[in-house]
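Student: Structure for the following, please:
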Amino acid sequence: MSAASPAPAPAPAAPTPAAPGEVVPVLSVQHFTKKYGSKVAVSDLSLDVMPGDIYGFIGHNGAGKTTLIKSIVGAQPFEGGVIFVDSKNVLVDPVGSKQVIAYVPDNPDIYEFMSGIKYLNYVSDIFGVPAENRVERITTLANRLGITDSLANAIGSYSHGMKQKLVLISALLHEPKLIILDEPFVGLDPAASFELKKMLHELADRGSAVFFSSHVLEVVEKLCNKIAIIRQGKLLAAGKTDEIRGNASLEEVFLGLEAGAPGVSAEIAQDMATTKDGAAVQPVIPGAPVAAAPAAPAAPAAPAAPAAPAAPAAPAAPAAPAAPAAPAAPAAPAAPAAPAAPAAPAAPTVPGAPVPPGAPVPPSFPKEN
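Tutor: Okay, here's the model as predicted:
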């Protein structure tokens, strides 16, 4: 009888103590695994986000970005690995980890019966923002995102973009150590998008960390100092943006890694290796320049087929003889005329009766003496 295999070691409840002077990650994900039933959504993913980082998390739809984000903020459990936020295990100390996090979901589902200002005061109360500070912070953030005039209105009257701005303000009110955003630029107008980028840089400059998912590669490339690329629940690359990108664009690196990922069918690889304008992109090795694909030689023209000989004309068919004319039918004898009916005797006139128009007038009888 064979011995039973040893059980896997439990995840640590706390991270390894830092050495003196060592900077501790604000977010540390270690061997994270999440399943939905028998389907593995994310497998053995690890990454660290340090203070001052603006960390971009990119991947195709369904790659596992939102799955990881929801587990970081405590919105769902997970089966394997461990997540630390500010050195707090999110499963062991969920309240402590949430106190330093701000979360902006991809769909701002908030209390629509409240006014905007009531919602912001409600969030300020939850995070303990002092009354003397919240007015100034709300005013400043609302002015920067252009939503001040709408704060007195019910949230139910807001557009998607206005709700997104309100959630962003609520996330920044308590000056979090870690802000997590899921597709934060969706629904924002260009002015608000520009202002949000400035706000995220200001947060990072103060020592907070930013971790956000996006499918807009140009924004990630310009905004983030670090990136992670996920494909079908597995991490393909993670590190400094410049080191991963090398001499290529982030779009070329992303498409190259996607096209060369194991388990990807030839059809998907061909689709992922094509940019928006249809130009082919070669698989990219991080740090190496991207070589242009050689042009395919033109195919030789096929020789013209010889013309087929004309078919001989068929002889004309002889005309059919005319059919003999049918004899005329004899005329039928005329029928004898019917005898005329005898005239009816005139009816006697009733004295005083009117005579119908057109009727013959009968002879009048002599009056009696």
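Student: Could you use CA atoms for every contact and neighbour count after this?
Tutor: Fine.
Student: tell me the helices in the stretch 1-150 of the chain, going along the chain?
Tutor: 65-72, 94-98, 116-127, 131-145 (DSSP state H, counting those that start in this stretch).
Student: Need the ones you listed in CSV (columns: distance to Leu196 and mean neighbour count).
Tutor: Supplementary listing: the helices of the stretch 1-150 of the chain in CSV, determined by distance: least, Cα to Cα, whole Å; neighbours: other Cα atoms under 10 Å:
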stretch, distance to Leu196, mean neighbour count
helix 65-72, 20, 21
helix 94-98, 22, 17
helix 116-127, 18, 17
helix 131-145, 8, 15
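Student: Adding distance to Phe254, write those out as a markdown table.
Tutor: Converted to a markdown table, the helices of the stretch 1-150 of the chain look like this (distance: least, Cα to Cα, whole Å):
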| stretch | distance to Phe254 |
| --- | --- |
| helix 65-72 | 15 |
| helix 94-98 | 32 |
| helix 116-127 | 38 |
| helix 131-145 | 31 |
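Student: could you say which helix or strand contains Ile230?
Tutor: strand 226-231 (DSSP states H and E).
Student: Could you point out the helix or strand that follows that strand?
Tutor: Next element after strand 226-231 (DSSP H and E): strand 234-240.
Student: That following strand packs against which elements?
Tutor: Applying 3 or more Cα pairs under 8 Å, 6 or more residues apart in numbering; DSSP states H and E, one finds that strand 234-240 makes contact with strand 39-49, strand 226-231.
Student: how far off strand 226-231 does that strand point, in degrees?
Tutor: For strand 234-240 against strand 226-231, the angle by axes from the mean of the first three to the mean of the last three Cα atoms, to 10 degrees is 170 degrees.
Student: Which positions in strand 234-240 come out as buried?
Tutor: Lys234, Leu235, Leu236, Ala237, Ala238, Gly239 (16 or more other Cα atoms under 10 Å).
Student: hang on, the earlier thing: of all the helices and strands packed on strand 234-240, which lies closest to Ile169?
Tutor: strand 39-49 (22.6 Å; Cα to Cα).
Student: helices and strands around that closest one, which ones?
Tutor: strand 27-36, helix 65-72, strand 234-240.
Student: Now show me the structure for the sequence below, then we'll compare the two:
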Amino acid sequence: MIEVENLVKRFGSTVAVNGITFTVNDGEIYGLLGPNGSGKSTTMKILAGILAPTSGKVLVDGVDVSQDPLRVKEMTGYVPETPVLYESLTPIEFFNFVGSVRRIPEEKLQERVDALVKAFGIEEYLGEMIGSLSFGTRQKVSLISAMLHDPAVLILDEAMNGLDPKSARILRELLMDFREDGKSVVFSTHVLALAEMICDRIGVIYNGRLIAEGTVEQLKEFAHEESLEDVFLKLTESRDEVLGIVQALRETL
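Tutor: Have a look, this model is predicted:
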């Protein structure tokens, strides 16, 4: 379970996250949606213990992120929006490094590496330098490394970026398996159809504030809209702007 209470994060005079409160239950996939620059990635980094909050409280399975970020990192698997990897290592060297840091028994590590590498189809790249790999393959390496220790909480920031349709489907199925195992998943994406498909609840963040929260049906009812896309555009004050841009293009082209 993740409990976020009145979370605030400032960078100098800029308030990136402004008083956010939400809970992610065990056995739940929680979607965090918002435009670029809305505070999603900052929030995810705080949940993962990467950034310290300015104020407010975040508990991950009862552990306060501010007081014990190392313990939080031990319990979570985190995939950032852009893969952050040791590019001078090969994927197999990186997985072994992650296994040693996570103190995963060697036999268990090999078992999980074999299964995840096969699932995401990167066997042929295990001996290549990570820095030479495509963005999509590096994203798969990042995902595998986040899941090696079988975390209680997964925090995925735009984790579908760069994945081919097969790998995206496999990740989707894995996330639903995580949910069935009673684990918590926080998932951000710009693919609203995907959010509608897999998220139990969704929080919409805009200008650093959580402006709406609920199931897809609850959000549609709240915004009086028929699709999650229209809900999102309406709540983030983007719909009129989109229609204006499209109309201008039609008149010009």
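Student: Next, the TM-score between them, please.
Tutor: After superposition, the two chains reach a TM-score of 0.92 (TM-score structural alignment, normalised by the length of structure 2), with 244 aligned residues with a Cα RMSD of 1.7 Å.
Student: rewinding a little: so which of the helices of the stretch 1-150 of structure 1 is nearest Asn247 of structure 1?
Tutor: Comparing the helices of the stretch 1-150 of structure 1 by Cα to Cα, helix 65-72 comes nearest, at 26.2 Å.
Student: thinking Ser170 of structure 1 is in contact with Val123, fair?
Tutor: Yes. Using Cα atoms under 8 Å, Ser170 of structure 1 is in contact with Val123, at 6.4 Å.
Student: Tell me where the stretch 151-253 of structure 2 has strands.
Tutor: Here the stretch 151-253 of structure 2 has its strands, by DSSP state E, counting those that start in this stretch, at 153-157, 184-188, 201-206, 209-214.
Student: okay, the second one sits on what stretch of structure 1?
Tutor: Translated: strand 184-188 of structure 2. Aligning strand 184-188 of structure 2 against structure 1 (TM-score structural alignment) gives residues 209-213.
Student: Contacts for the matching stretch, please.
Tutor: 26, 49-58, 65-66, 177-184, 200, 203-204 (Cα atoms under 8 Å, 6 or more residues apart in numbering).
Student: Same check on stretch 46-62 of structure 2?
Tutor: Under Cα under 8 Å, 6+ apart, the answer for stretch 46-62 of structure 2 is 1-10, 19, 42, 45, 64-66, 69-70, 72-73, 76-78, 155.
Student: In ChimeraX, how would I select just the buried ones from these?
Tutor: Remark: buried members of the contacts of stretch 46-62 of structure 2, expressed as a ChimeraX selection using 16+ other Cα under 10 Å:
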select :1,2,3,4,5,7,8,9,19,42,45,64,65,66,69,72,73,76,77,78,155
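Student: how about the most centrally placed residue in structure 2, what does it touch?
Tutor: Centroid-nearest residue in structure 2, with Cα atoms, centre = their mean: Leu156, separated by 2.0 Å. Residues counted as contacts of Leu156 of structure 2 (Cα under 8 Å, 6+ apart) are Met44, Tyr78, Val79, Pro80, Glu81, Val185, Val186, Phe187, Ser188.
Student: which of these sit farthest apart?
Tutor: Glu81 and Val185 (15.4 Å).
Student: JSON lines please, covering the contacts of Leu156 of structure 2 and showing distance to Arg169 of structure 2.
Tutor: Output for the contacts of Leu156 of structure 2, formatted as JSON lines (distance: Cα to Cα, whole Å):
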{"residue": "Met44", "distance to Arg169 of structure 2": "23"}
{"residue": "Tyr78", "distance to Arg169 of structure 2": "19"}
{"residue": "Val79", "distance to Arg169 of structure 2": "17"}
{"residue": "Pro80", "distance to Arg169 of structure 2": "19"}
{"residue": "Glu81", "distance to Arg169 of structure 2": "19"}
{"residue": "Val185", "distance to Arg169 of structure 2": "16"}
{"residue": "Val186", "distance to Arg169 of structure 2": "17"}
{"residue": "Phe187", "distance to Arg169 of structure 2": "15"}
{"residue": "Ser188", "distance to Arg169 of structure 2": "16"}
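Student: Tell me the buried residues within the residues you listed.
Tutor: Met44, Tyr78, Val79, Pro80, Glu81, Val185, Val186, Phe187, Ser188.
Student: just checking, the first one touches Leu154?
Tutor: If I follow you right, that is Met44 of structure 2. No. Checked against Cα under 8 Å, the pair Met44 of structure 2 and Leu154 is beyond contact range at 10.4 Å.
Student: how many other residues sit next to the counterpart of Ile205 of structure 2 in structure 1?
Tutor: In structure 1, the residue paired with Ile205 of structure 2 is Ile230, using TM-score structural alignment. Look at Ile230 of structure 1: counted by other Cα atoms under 10 Å, it has 24 neighbours.
Student: hang on, Ile230 of structure 1 packs against Ile58?
Tutor: Yes. Contact criterion Cα under 8 Å: Ile230 of structure 1 and Ile58 qualify, at 6.4 Å.
Student: Between these two, which contacts overlap?
Tutor: Lys65.
Student: that older thread, just put the helices and strands packed on strand 39-49 of structure 1 in a markdown table and tack on distance to Ala191 of structure 1.
Tutor: Formatted as a markdown table, those follow (distance: least, Cα to Cα, whole Å):
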| stretch | distance to Ala191 of structure 1 |
| --- | --- |
| strand 27-36 | 30 |
| helix 65-72 | 26 |
| strand 234-240 | 28 |
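Student: Among these, which comes closest to Thr275 of structure 1?
Tutor: Across those, closest to Thr275 of structure 1 is strand 234-240 (Cα to Cα), at 19.6 Å.
Student: and that closest one with strand 27-36, angle?
Tutor: 170 degrees.
Student: Strand 234-240 of structure 1 against structure 2, how far on average?
Tutor: Strand 234-240 of structure 1, aligned to structure 2 and superposed, deviates on average by 1.3 Å (mean Cα distance after the TM-score superposition for structure 1).
Student: ok, residues contacting that strand?
Tutor: Contacts for strand 234-240 of structure 1 (Cα under 8 Å, 6+ apart): 42-45, 47, 225-230, 244, 257, 261.
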